[in-house]
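> mind looking at a prediction? Sequence and model below.
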Amino acid sequence: MVANVPQLVQPPPLEPEWPLVPPAAAGATDDATTCDGTANACRFCARRLLLGVRESRQLWVWDWELGLQYPGRPGTGLTVAVKTLNRDGQQGHKEWVAEVNFLGNLKHPNLVKLIGYCLEDNQRQLVHEFMPRGSLEHHLFRKSVPLPWSTRMKIALGAARGLAFLHEEAERPVIYRDFKTSNVLLDTDYNAKLSDFGLARDGPIGDKTHVSTRVMGTYGYAAPEYVMTGHLTSKSDVYSFRVVLLELITGRRSMDKNRPAGDHNLVEWARPHLKQRQGFQSLMDPKLGGNISLKGAYKVTQLARACLARDPKVRPLMSQVVEILKPLPDLKDMVASSPGLYLSLQAEQVARLGYPSGSRSMSQHGSFATRNGQQQVRSLSHGGHGHGSPSPYLQSPTPRTNGK
């Protein structure tokens, strides 16, 4: 039983003491460990912050790669997420600093809002808005009730807007570098917001074409040219967005070792289907039961194909992706409303998966096989969460079919 915990007192004025630690030398790289000034975040006292947090395993929201995240309530009554950094590991501190710097200086409806931070002795905590529906990863791969098609398209559009802002609208271009389903958080209305900016980097400016950096991120999402050369561009994020787009439409993980040999990698499995004019039909998540927009499915698979280009220069800008996605959440030409087309699509999926007619429904096979645990570590890694770790937001409400 957890004792009653007093709420946080009113946070200090929005005038944090910056810099938090001595400024780094000019030309700092990935090893930078300082925070730059921002007017968008409060500085919390560690003692007061801890008083306002319910430190109970039953109340933790999820395991974060670098620490723990759980809900707390500042004196205003606002529910917030408090992210606490593990005390060991210099890499974790660098990522914590990067998140403070980026989220503290960037403001957009599709980025998680940083409310404050605590940097006191060995305490490293971030306070940001609480996202009640949890991560996209949880809804796609852990919940039994599938996200409706229109909701998936709404999430894709919101995430695309967040990336477009970072690449093309921010005062200085930002490369996200770790775009994946577990970093896309959802509010009550399934509006997508990007979180976890620990690996983000300032983009190239002037006549520079790329940023050279250590290869870090999540295996299955990282762009091939970045993995091979360490050259990071905004088109690296476009590639990662394409992978998440494929996860949204197929219901498959980017990497799944529980699938047959040759089908582990989602991109390689999807590539031949994307090259066929009608191949999009065999990519659709069978969990949707045909409740997809035929026109929308065709457009989104063509978009995925464009983002798939091996030459990063051929991939579209995220602002172009946004324009393509804008009408898709509202399209009403649902395949399930055409029984003949739905049965044809279902038969094609059964044939592709190799199940004889009369076998158990596809919901017991294929895209619905138990997903492999994917261990998440920093550096180029296998993404996702292992089955042994607590599922985030287990009480997340069931989505409504109207996408709200």
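Received the coordinates, thanks.

> contacts, neighbours, all on C-alpha from now
Fine.

> ok so Leu126 is a helix residue?
No. Membership of Leu126 in a helix is not supported by DSSP: H, G, I helix; E, B strand; the rest coil, which gives strand.

> touching, it and Glu120? I think so.
No. Leu126 lies out of contact with Glu120 (C-alpha atoms under 8 Å); the separation is 12.0 Å.

> for comparison:
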Amino acid sequence: MRSIFLLLLLLLPFTFSLNLPTLQTSLKTSHSLTLSPSITISTSTGLCLKSLTPLSPSTLILTLPSSSSISTCTPINIFDVPKLKTFKEWNILTWQERLSFKLSNLPDSEYKLSLPSTFQKWIPPKSYPLSAKTDDEKWMKLVNSRTFSSSPLPIFNPIPPLTLTGLSVLSYFLGVTTINQIADASGLILCYIIFQDFILPKFGDKKVHKILPGIDYINHSNEPNSEVKLNYFTGNHEVVTMKEIGKGEEITISYGKKSNDQLLEYYNFYISNNEYDTYSLRGIGDWDSFEGNFEGVIMGRWIVARSGVEERLIQTLRKVFDSSSNPAVCGEFEDEVKNVLRGVLKKEIKVLEGEDWGDAFMEGFKREKIGVLKDALKKY
């Protein structure tokens, strides 16, 4: 009998688990958002939250139960092609495609039209008529713009320790177990909870995406004054201030390290001199070094930041190369960046001019591509 009770105590964590709310149950649950009396929902400059009184750091201003959120868990990089993108040959093919396609389809005038003229100004609808061709695309952009993503966060499950306490008291009075045996079983279960909630999630490849009604009213800032936390013991999502906030000041949080590409696509605003709006030159360096150009090896270590760099150069880099969230340097390397970009364009023109595309139609298409590249080259 004593062995059976000990076995039950050790198996408790595996018997009871706290599952994340499903979509169906979340939709059926009424939202119980708790907003601090010091906060109000403002529509004077777009939908946002503002303080009615001065707030000190670590002030709880908003609470949303986990049952009122919609969440799902997905693998990280689910659409990524593993290992393939690390091959230089693959990268060179993709760069050539960007040069020939993106430059011809995204002229400067149209791209510049899509940029707001002032900080956080809404983009006029006429500037993005092709941004959503289908209802599915509109829906997915809406979902993405309202989703908070992170690694799985633990929520305390009270059932195992409460059940353990009840069985321990019962087994002790029945004379089945001793105090030392109960202490040993409790220690093992405590170790399991720590491992399950705080250690194991760090080594997983899962990512949790949640829609948090009410909290998604709060706007983004690279220097936020508040943050969103998950209370381990209550399971509530809480917004807590990180610094002093004055009366009438807007409440802001961070959506993450977002480039202006991402902010424009999903939120329809951009941040002037965004520190995360950077462009890696490692791609150019790999290309040049692959072609035997030593300069490319040196340039491959450089990254150009949006701040302090000519706008036209940034637009061209945006069209030709992928954005990067790597740490940025200042714009003092602008001339070197232009030199490398000129080299890339000249090489692509030379390759195209030496190719035979067969019939007259394809040759005409090739000449058109060469013309686009030469026009871009003239700018530098």
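That came through fine. Quantities reported herein were computed from a predicted structural model and do not represent experimental measurements.

> fetch the TM-score of the aligned pair.
With the length set by TM-score structural alignment, normalised by the length of the second structure, the two chains reach a TM-score of 0.24; 164 aligned residues with a C-alpha RMSD of 7.5 Å.

> sorry, back to before: same drill for Leu126 and Glu120 of the first structure, tell me which one is more crowded.
Leu126 (24 against 14; other C-alpha atoms under 10 Å).

> do you know how far His231 of the first structure is from Leu51 of the first structure?
Separation of His231 of the first structure from Leu51 of the first structure (C-alpha to C-alpha, to the nearest Å): 44 Å.

> now swap in Ser234 of the first structure and tell me
41 Å.

> more neighbours: which of these two?
Neighbour comparison, Ser234 of the first structure and Leu51: the larger count goes to Ser234, with 25 against 17 (by other C-alpha under 10 Å).

> what's the neighbour count on the closest residue to that one other than its chain neighbours?
Nearest non-adjacent residue to Ser234 of the first structure, counting by C-alpha to C-alpha, 6 or more residues apart in numbering: Ile175, 5.5 Å away. Counted with other C-alpha under 10 Å, residues neighbouring Ile175 of the first structure total 23.

> same deal with Pro339 of the first structure?
When counting by other C-alpha under 10 Å, one arrives at 11 neighbours for Pro339 of the first structure.

> ditto for Val243 of the first structure
By other C-alpha under 10 Å, 25 other residues sit near Val243 of the first structure.

> swap in Ala164 of the first structure?
Ala164 of the first structure is flanked by 24 other residues according to other C-alpha under 10 Å.

> that one contacts Glu323, doesn't it?
No. Between Ala164 of the first structure and Glu323 there is no contact under C-alpha under 8 Å: 10.7 Å.

> pretty sure the residue nearest to Ser234 of the first structure contacts Ser212?
No. Here Ile175 of the first structure lies out of contact with Ser212, judged by C-alpha under 8 Å, at a distance of 12.0 Å.

> find the residues that touch each one of those two.
Listed as contacting both Ile175 of the first structure and Ser212 by C-alpha atoms under 8 Å, 6 or more residues apart in numbering are Leu232.

> and the strands in the stretch 101-250 of the first structure?
Under the criterion DSSP state E, counting those that start in this stretch, strands of the stretch 101-250 of the first structure are mapped to 114-120, 123-129, 174-175, 184-186, 192-194, 201-202, 211-212, 217-219, 231-232.

> just name the most buried of the ones you listed.
By mean neighbour count, with neighbours taken as mean count of other C-alpha atoms under 10 Å, strand 192-194 ranks first of these at a mean of 27.

> helices and strands around that strand, which ones?
Applying 3 or more C-alpha pairs under 8 Å, 6 or more residues apart in numbering; DSSP states H and E, one finds that strand 192-194 of the first structure contacts helix 149-164, strand 184-186.

> for these, which one sits closest to Glu348 of the first structure?
Proximity to Glu348 of the first structure, assessed across those by C-alpha to C-alpha, is greatest for helix 149-164 (19.7 Å).

> that closest one: which residues count as buried?
149-164 (16 or more other C-alpha atoms under 10 Å).

> stretch 91-106 of the first structure too?
Residues 92-106 are the ones in stretch 91-106 of the first structure that count as buried (16+ other C-alpha under 10 Å).

> give me the subset of those that lies in helices.
92-105 (DSSP state H).

> burial of Glu268 of the first structure, as a residue count?
Using other C-alpha under 10 Å, Glu268 of the first structure has 12 other residues around it.

> name the next helix or strand downstream of the helix or strand encompassing it, please.
Taking DSSP states H and E as the definition, Glu268 of the first structure sits inside helix 266-274. Later in the chain than helix 266-274 of the first structure, the nearest helix or strand by DSSP H and E is helix 294-307.

> okay, the angle between that next one and helix 149-164?
30 degrees (axes from the mean of the first three to the mean of the last three C-alpha atoms, to 10 degrees).

> helices or strands next to helix 294-307 of the first structure in the packing?
Under the contact criterion of 3+ C-alpha pairs under 8 Å, 6+ apart, helix 294-307 of the first structure touches helix 234-250, helix 266-274, helix 318-325.

> okay, those helices in TSV with distance to Tyr298 of the first structure next?
Shown next, in TSV, are those (distance: least, C-alpha to C-alpha, whole Å):
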stretch	distance to Tyr298 of the first structure
helix 234-250	11
helix 266-274	10
helix 318-325	12
